[in-house]
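Novice: Requesting a structural model of the entry that follows:
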Amino acid sequence: MSDVPDIVVEALKSAEARGFALSCEEMVGRLLATLASAVPSGGRVLELGTGAGVGAAWLVSGLGQRSDVTVLTLERDPELAAAAREFAWPDWLEVRVADAEKELPRLGRFDLVFADAEGGKWSGLDLTVSALQPSGILVVDDMDLSRYQSAEHRASVTRVRDAILSDPRLVAADLPVGSGIMVAARRRD
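Specialist: Modelled structure (predicted):
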C-alpha cells in the first residue's frame, strides 16, 4: 500500500476496524481520484453513500490541496456518517446524513458524481443523472452481474446498466473491470 494516499489508508483501517466490507475498491478509487483532479475551479463533487469514508478519501486525494472545489458526501446511516466525520477532512468536504433520493432534487448540479448507494443508483438514478452538470461525469460501480447470485439483484444491475447506456443525456462506457464500473458524461444541453 505504499502508493496509496495516507488518507485512504486511514479510511481503510477505519472501515476494517468497524467491519465495514463495502468500501470502494482501489481500482474505482484511483479512477475517482483521477476524475476529481480534473474538476474545474468552483466545481462540485457528490458522493452517494459515504460508507466508512474510503471513496471520499480517494476524491480528496485527487483534489490535493485545492480549496476551489466542494465535496458533499451523503450517507443514510447516521452511525456510518458519524464514523466518517472522525477524519480530518478539509473544510470543503461535508459529510451529511441524508436519504439521497429525498435530497437530490434540492442539491443543484455537480461536475462529478459517484453513485455508490442504493438511493441514487438502484433507485432514483434519474435524479442522479439530472444532478449532473452539462459535461459532468457519473461513476457507478458494482455493475458486474457475476457478483450477484439473486435474480432480483441481477435484474437491478441490468436495469441500471441499461438505463445509463440508453439515456440520451449521457455518453457512457461500461468497463468490465473490478466490481464492474460504468462511467458516463452528461452531454452539453
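Novice: When you work out contacts or count neighbours from here on, use the C-alpha atoms and nothing else.
Specialist: OK.
Novice: Please pick out the residue of the chain most distant from its centre.
Specialist: residue 151 (24.8 Å; Cα atoms, centre = their mean).
Novice: roughly how far is the longest helix belonging to the chain from the heart of the chain?
Specialist: When the chain is parsed with DSSP state H, its longest helix is helix 151-166. Relative to its chain's centre, helix 151-166 lies at 18 Å (Cα atoms, centre = their mean, to the nearest Å).
Novice: Now stretch 83-99: buried residues?
Specialist: Within stretch 83-99, the residues that count as buried by 16 or more other Cα atoms under 10 Å are 83-85, 93-99.
Novice: a markdown table please, covering the residues you listed and showing secondary structure and distance to residue 115.
Specialist: Below are these laid out as a markdown table (DSSP: H, G, I helix; E, B strand; the rest coil; distance: Cα to Cα, whole Å):
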| residue | secondary structure | distance to residue 115 |
| --- | --- | --- |
| 83 | helix | 20 |
| 84 | helix | 17 |
| 85 | helix | 19 |
| 93 | strand | 17 |
| 94 | strand | 16 |
| 95 | strand | 15 |
| 96 | strand | 15 |
| 97 | strand | 15 |
| 98 | coil | 14 |
| 99 | coil | 13 |
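Novice: Nearest to residue 131 among those?
Specialist: The shortest approach to residue 131 among the buried residues of stretch 83-99 belongs to residue 99, at 14.9 Å (Cα to Cα).
Novice: what's around the residue lying closest to that closest one once chain neighbours are set aside, how many residues?
Specialist: Once flanking residues are discounted, residue 99 sits nearest to residue 76: 5.2 Å by Cα to Cα, 6 or more residues apart in numbering. Burial of residue 76 is recorded as 19 neighbouring residues (other Cα atoms under 10 Å).
Novice: next up, for comparison:
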Amino acid sequence: MQPIPPSVTEAIARAEAVAFAYSSEPEAGRLLAALSAAVPAGGRILELGTGTGVGTAWIRHGLGERTDVEVVTVEFDPATAAVAAEAGWPAWVTLHIGDAEELLPGLGTFDLIFADAPAGKWTGLDLTIAALAPRGVLLVDDMDLGRYTEPEQVASVETVRRTLLTDSRLVAAELPTGSGFIIACRSER
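Specialist: Below you'll find the model as predicted:
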C-alpha cells in the first residue's frame, strides 16, 4: 500500500491537535486522489466539508504538480476552517466558510465533487447533484448502513443511497469498502 503523503500527515496532525474526529479515512483519501488526478485540464473540484484539510490534502496529492484545476472547499465552522487554512494552500485552492446549502447555488459547476459534510449530502443533495458538470463525478462516503445504529441515521443513509442510485441524471456504483462509497457520474442525457 502506498504511504500517506506528507501533506495528508500534516493535516491529520492538525486534526489530532484540535481533537477533530471527522477527517477522511485513508480509503476515501486514496480514492479522492485518484479521481482528482482524472479531472480534465481547466477543471473544477468541490469539497463539501473541509474539516482540518485532510481531504483537501488528498486532492492536492492527486493533482500532483498541476495548477490547471480550481479547487473549492467549503467548511461550516470558522474555527475548523482556520485550522485548515494553516496549511497555506496554493492560490488555486479557495476555502469558503459557510453553509454548503446556502453557498452551492452560487459556486458554479464542478467536474468532481466530494460530499463529506451534512449540508450537501444528508440535506441539500439535490443542490450537489445540480452542481455536477456533464460527465462530472460525485463521491459520497459514509454509506455503509452497518455503521449506524440510530433509526434516523439509517433512514438518512437510505435516502441518500436511493437518490444517488435511482436519479436518472446519474450513473452510479456502490463500493463496499472503507466507510462505504457511492460514486456517481452525471450523464449527458
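Novice: Then residue 71 of the first structure would be within a helix, right?
Specialist: No. According to DSSP: H, G, I helix; E, B strand; the rest coil, residue 71 of the first structure belongs to no helix; its state is strand.
Novice: Show the contacting residues for it.
Specialist: Residue 71 of the first structure is in contact with 44-47, 92-94, counting by Cα atoms under 8 Å, 6 or more residues apart in numbering.
Novice: And the helices in the second structure, which stretches?
Specialist: 6-17, 26-37, 54-63, 78-85, 100-103, 125-130, 151-166.
Novice: Any idea which of these gets closest to residue 139 of the second structure?
Specialist: helix 26-37 (7.7 Å).
Novice: Contacts for the longest strand seen in the first structure next, please.
Specialist: Ordering each strand of the first structure by length in residues (DSSP state E) puts strand 132-140 first. Here strand 132-140 of the first structure makes contact (Cα under 8 Å, 6+ apart) with 32, 109-116, 121, 129, 181-189.
Novice: now with 7 Å?
Specialist: If you take Cα atoms under 7 Å, 6 or more residues apart in numbering as the criterion, strand 132-140 of the first structure is touched by 109-116, 181-189.
Novice: mean shift of stretch 153-163 of the first structure relative to the second structure?
Specialist: Superposed on the second structure, stretch 153-163 of the first structure shows a mean distance of 0.3 Å to its aligned residues (mean Cα distance after the TM-score superposition for the first structure).
Novice: State the distance from the nearest residue to residue 97 of the second structure once chain neighbours are set aside to residue 6 of the second structure.
Specialist: Nearest residue to residue 97 of the second structure, sequence neighbours excluded (Cα to Cα, 6+ apart): residue 75, at 5.0 Å. Residue 75 of the second structure is 22 Å from residue 6 of the second structure, where distance means Cα to Cα, to the nearest Å.
Novice: Could you save the helices of the second structure as JSON lines and add columns showing distance to residue 71 of the second structure?
Specialist: Shown next, in JSON lines, are the helices of the second structure (distance: least, Cα to Cα, whole Å):
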{"stretch": "helix 6-17", "distance to residue 71 of the second structure": "16"}
{"stretch": "helix 26-37", "distance to residue 71 of the second structure": "10"}
{"stretch": "helix 54-63", "distance to residue 71 of the second structure": "8"}
{"stretch": "helix 78-85", "distance to residue 71 of the second structure": "14"}
{"stretch": "helix 100-103", "distance to residue 71 of the second structure": "15"}
{"stretch": "helix 125-130", "distance to residue 71 of the second structure": "15"}
{"stretch": "helix 151-166", "distance to residue 71 of the second structure": "23"}
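Novice: which of those helices sits most buried?
Specialist: Among the helices of the second structure, the stretch with the highest mean neighbour count (mean count of other Cα atoms under 10 Å) is helix 54-63, at a mean of 25.
Novice: what about that helix, distance to the chain center?
Specialist: Averaging C-alpha positions (Cα atoms, centre = their mean) puts helix 54-63 of the second structure 10 Å from its chain's average.
Novice: and that helix, how far from the first structure on average?
Specialist: Mean deviation for helix 54-63 of the second structure: 0.4 Å (mean Cα distance after the TM-score superposition for the first structure).
Novice: Packing partners of that helix?
Specialist: helix 6-17, helix 26-37 (3 or more Cα pairs under 7 Å, 6 or more residues apart in numbering; DSSP states H and E).
Novice: ok, now which ones touch the spatially most central residue of the second structure?
Specialist: Centre of the second structure computed as the mean C-alpha position; nearest residue by Cα atoms, centre = their mean is residue 114, 2.2 Å away. When contacts are counted by Cα under 7 Å, 6+ apart, residue 114 of the second structure touches 46-48, 138-140.
Novice: and which of those is nearest to residue 67 of the second structure?
Specialist: residue 46 (15.3 Å).
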